[in-house]
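[1] dropping a prediction and its sequence here:
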Amino acid sequence: MFWVLFLLMACAAALVSCGRLCLAAVRAADSERLAGDAHRGHELSLYETAFLSGGPGRVADVTLVSLARGRRLLLAHTGWATVVDPEGRDAMERSVLGAIGPDGQSRIAPLRATAAAGEAVRTLAERLVAAGLAVPDASRSTIAGAVRQVQAAVVAVLALGALATLMPGQDTAPGTPVAAWFALPLLLTLSCLAIARIEIHPYTRWASPTGQRLLAALPKGTGSLLAVAVRGVRAVDDPQVRAALGGGRGTTAE
């Protein structure tokens, strides 16, 4: 009957991990509800759309593309950015131009990372979180961690079940194999993951469900800055700019 100890361990892992995921989901929902009606009548700006669609990196991309289209910043396909006009028209542009430094030239990859982590983007994120349109960092990381814990619990249940089944001399009730008992915690964890995929998945993105509804209402288009904000670098219609942003990060366009 030593397999009962393994069963108790499997049940404990399943209950604790699923309970943590449920609690994280409830807190995320409460956070959006407490934001109240601040989002009502709100029209997303270009930078807000970029953040909700792709996070800080997307905001930096949109700013770089905007500066390049205005001929105030040259983006080379080799992955370098060169300042033409050092005067930024808003906080985001000033952040990007300031990140390039006094030399007026910088690699695009570190420039993008610095701009994404800048004060202007943090202020934008805080405003969107306060309006209930963006997911707070704490909620996003908590839910992601809880999902990983449930996934680990699935592996633990399978491992414990296999170990209990393979151990010799493990008697159980007539007609009930040991493995059948481990199906209960396994079913619990898999069901929890399935529900999370349907109900909680939206909270793991940058935009909250409310923010996603505003994004869905935006007009569709190609080649515009709005398209870049929504779809990423792959929506840039200038091949050189697209190559500069994609190659500068060492990846293909988003």
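    In hand now; what should we look at?

[2] C-alpha only now, for contacts and for neighbours.
    Fine.

[3] what secondary structure does Asp237 sit in?
    Secondary structure assignment for Asp237 (DSSP: H, G, I helix; E, B strand; the rest coil): coil.

[4] how many residues are close by it?
    15 (other Cα atoms under 10 Å).

[5] can you check Leu21 too?
    24.

[6] for the nearest residue to it once chain neighbours are set aside, list the residues it contacts.
    Closest residue to Leu21 apart from its sequence neighbours, by Cα to Cα, 6 or more residues apart in numbering: Ala146 at 4.8 Å. The neighbours of Ala146, taking Cα atoms under 8 Å, 6 or more residues apart in numbering as the test, are Ser17, Cys18, Arg20, Leu21, Ala24.

[7] in what helix or strand does the second one lie?
    Yep, that's Cys18 we're talking about. Using DSSP states H and E, Cys18 falls within helix 3-34.

[8] after that helix, which helix or strand is next?
    Next element after helix 3-34 (DSSP H and E): helix 46-54.

[9] what helices or strands is that following helix leaning on?
    helix 56-69, helix 119-130, helix 209-216, helix 225-231 (3 or more Cα pairs under 8 Å, 6 or more residues apart in numbering; DSSP states H and E).

[10] relative to Leu166, which of those helices is closest?
    helix 209-216 (46.1 Å; Cα to Cα).

[11] alright, now check it against this:
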Amino acid sequence: MFWVVLLLLAWAVAGAACTRLCLSAVRAAATDPDAGRGHDLTLYEAAFLSGGPARVAELTLVSMARQRRLLLARTGWATVVDPRGRDEMERTVIGAIGPGGQSPIAPVRTATAAADPVRGLADGLVRAGLAVPDGTGSTVAAGVRQVRGAAVIVAALGAVALLMPGPTELPRPLVALWFALPLTLTLSCLVLARIEVHPYAHWASPAGQRRLGALARHTGRSAAGDDRAFLTSVAVLGVHAVGEPDLRAAFAHRERHLDPGSGQGREPDH
């Protein structure tokens, strides 16, 4: 009879996850279609809606590098050329690099993403109805992740039930069929979500996604090589989607924990 307990647990997990996903989809569909109307996204706002705080930090670094006020080396280091930031984001980046004027990019990106200007940007987008509050777990993306997790749990519970020693009241193929029902429920929800509400936005509300779509279409009509078009691509797609190998290499380095006295891993002064 223990397999019945596992089956009830599987149904509870699958039902709760699918219910949360459905409620998230309903809330997303019920959002104000006029939210953010007339709000022209800045590049920082587009970066946040596309990739969150880390994307804002990346965009700021790339923007300063394009203006030759910051050097981004392939080895993953940033060097300040012009220490005068032109806005709060740039001043945050310069402050994160530190008084020495050089720092690995990874910790600069992390510090900038967690700074007050980025949090203020996020709060403004939430108030405008273009972004969803962070950490609520109420987005469709969060719901999809929960249903995926539920599918794994149901499959694991079914495997435990089938591998349990001792006799059961039902043949094992029939036990497997019982567990296939909640598994089918979770997989069906994932398929419907893929069809109806894909792509799953983690940061942007439906209104924010529409504004991003309009921005991307406008950028597509911009002249090739235009700086703003390039920065918009970075904001919407990320640095790894642009066609500059040196830039991708600069951001590919992970933060390394080195012995300060070793001298290893330090980028030579430019």
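    Arrived safely, thanks for sending. All values reported here derive from a predicted model rather than from experimental measurement.

[12] ok, back up a step: dump the contacts of Ala146 of structure 1 to CSV, plus distance to Val62 of structure 1.
    Conversion of these to CSV gives the following (distance: Cα to Cα, whole Å):
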residue, distance to Val62 of structure 1
Ser17, 39
Cys18, 39
Arg20, 37
Leu21, 34
Ala24, 32
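
[13] what two of those residues have the greatest distance between them?
    Across the contacts of Ala146 of structure 1 (Cα to Cα), the longest gap, 10.7 Å, separates Ser17 and Ala24.

[14] give me the neighbour count for Pro199 of structure 2.
    Using other Cα under 10 Å: Pro199 of structure 2 sits among 12 other residues.

[15] so it sits in a helix?
    No. Assessed with three-state DSSP, Pro199 of structure 2 is coil; it does not lie in a helix.

[16] thought Thr186 of structure 2 was touching Val13?
    No. Judged on Cα atoms under 8 Å, Thr186 of structure 2 makes no contact with Val13 at a distance of 9.6 Å.

[17] neighbour-wise, which of the two wins?
    In terms of neighbours (other Cα under 10 Å), Thr186 is the more surrounded of Thr186 of structure 2 and Val13; the figures are 26 against 20.

[18] so what corresponds to that one in structure 1?
    With TM-score structural alignment as the criterion, Thr186 of structure 2 lines up with Thr189 in structure 1.

[19] same question, Arg69 of structure 2
    So, by TM-score structural alignment, Arg69 of structure 2 is matched to Arg72.

[20] what do we get in structure 2 for Thr210 of structure 1?
    By TM-score structural alignment, Thr210 of structure 1 lines up with Ala207.

[21] same thing with Arg94 of structure 1?
    Match for Arg94 of structure 1 (TM-score structural alignment): Arg91.

[22] let me see the contact set for that match.
    By Cα under 8 Å, 6+ apart, the contact set of Arg91 of structure 2 is Arg84, Gly85.

[23] mean deviation, the one helix or strand it maps to versus structure 1?
    Arg91 of structure 2 is part of helix 88-97 when elements are defined by DSSP H and E. For helix 88-97 of structure 2, the mean deviation from structure 1 after alignment is 1.2 Å (mean Cα distance after the TM-score superposition for structure 1).

[24] what's the mean distance for whichever helix or strand comes after that helix versus structure 1?
    Next helix or strand after helix 88-97 of structure 2 toward the C-terminus (DSSP H and E): strand 102-104. Compared with structure 1 after fitting, strand 102-104 of structure 2 deviates on average by 1.5 Å (mean Cα distance after the TM-score superposition for structure 1).

[25] what residues are up against Val62 of structure 1?
    Tyr47, Ala50, Leu225, Val228, Ala229.

[26] map it onto structure 2.
    Going residue by residue (TM-score structural alignment), Val62 of structure 1 aligns to Leu59.

[27] if we can go back for a sec, roughly how far out does the helix holding Cys18 of structure 1 sit from the chain middle?
    Helix 3-34 of structure 1 sits 21 Å away from the centroid of its parent chain (Cα atoms, centre = their mean, to the nearest Å).

[28] contacting residues around the match of Thr186 of structure 2?
    Contacts of Thr189 of structure 1 (Cα under 8 Å, 6+ apart): Ala14, Cys18, Val150, Gln151, Ala153, Val154.

[29] pick the one among these closest to Arg58 of structure 1.
    Gln151 (29.4 Å).

[30] number of nearby residues for that closest one?
    18.

[31] so where does it fall, helix or strand?
    Going by DSSP H and E, Gln151 of structure 1 is part of helix 137-166.

[32] if we can go back for a sec, how about the secondary structure of the match of Thr186 of structure 2?
    With three-state DSSP as the criterion, Thr189 of structure 1 reads helix.

[33] try Thr172 of structure 1
    coil.

[34] that one contacts Val178, doesn't it?
    Yes. Taking contacts as Cα under 8 Å, Thr172 of structure 1 lies within contact range of Val178: 6.6 Å.

[35] higher neighbour count, these two?
    Val178 (21 against 13).

[36] translate Val157 of structure 1 into the numbering of structure 2.
    So, by TM-score structural alignment, Val157 of structure 1 is matched to Val154.

[37] ok, now which ones touch that match?
    Ala10, Trp11, Val13, Ala14, Phe179, Pro182, Leu183.
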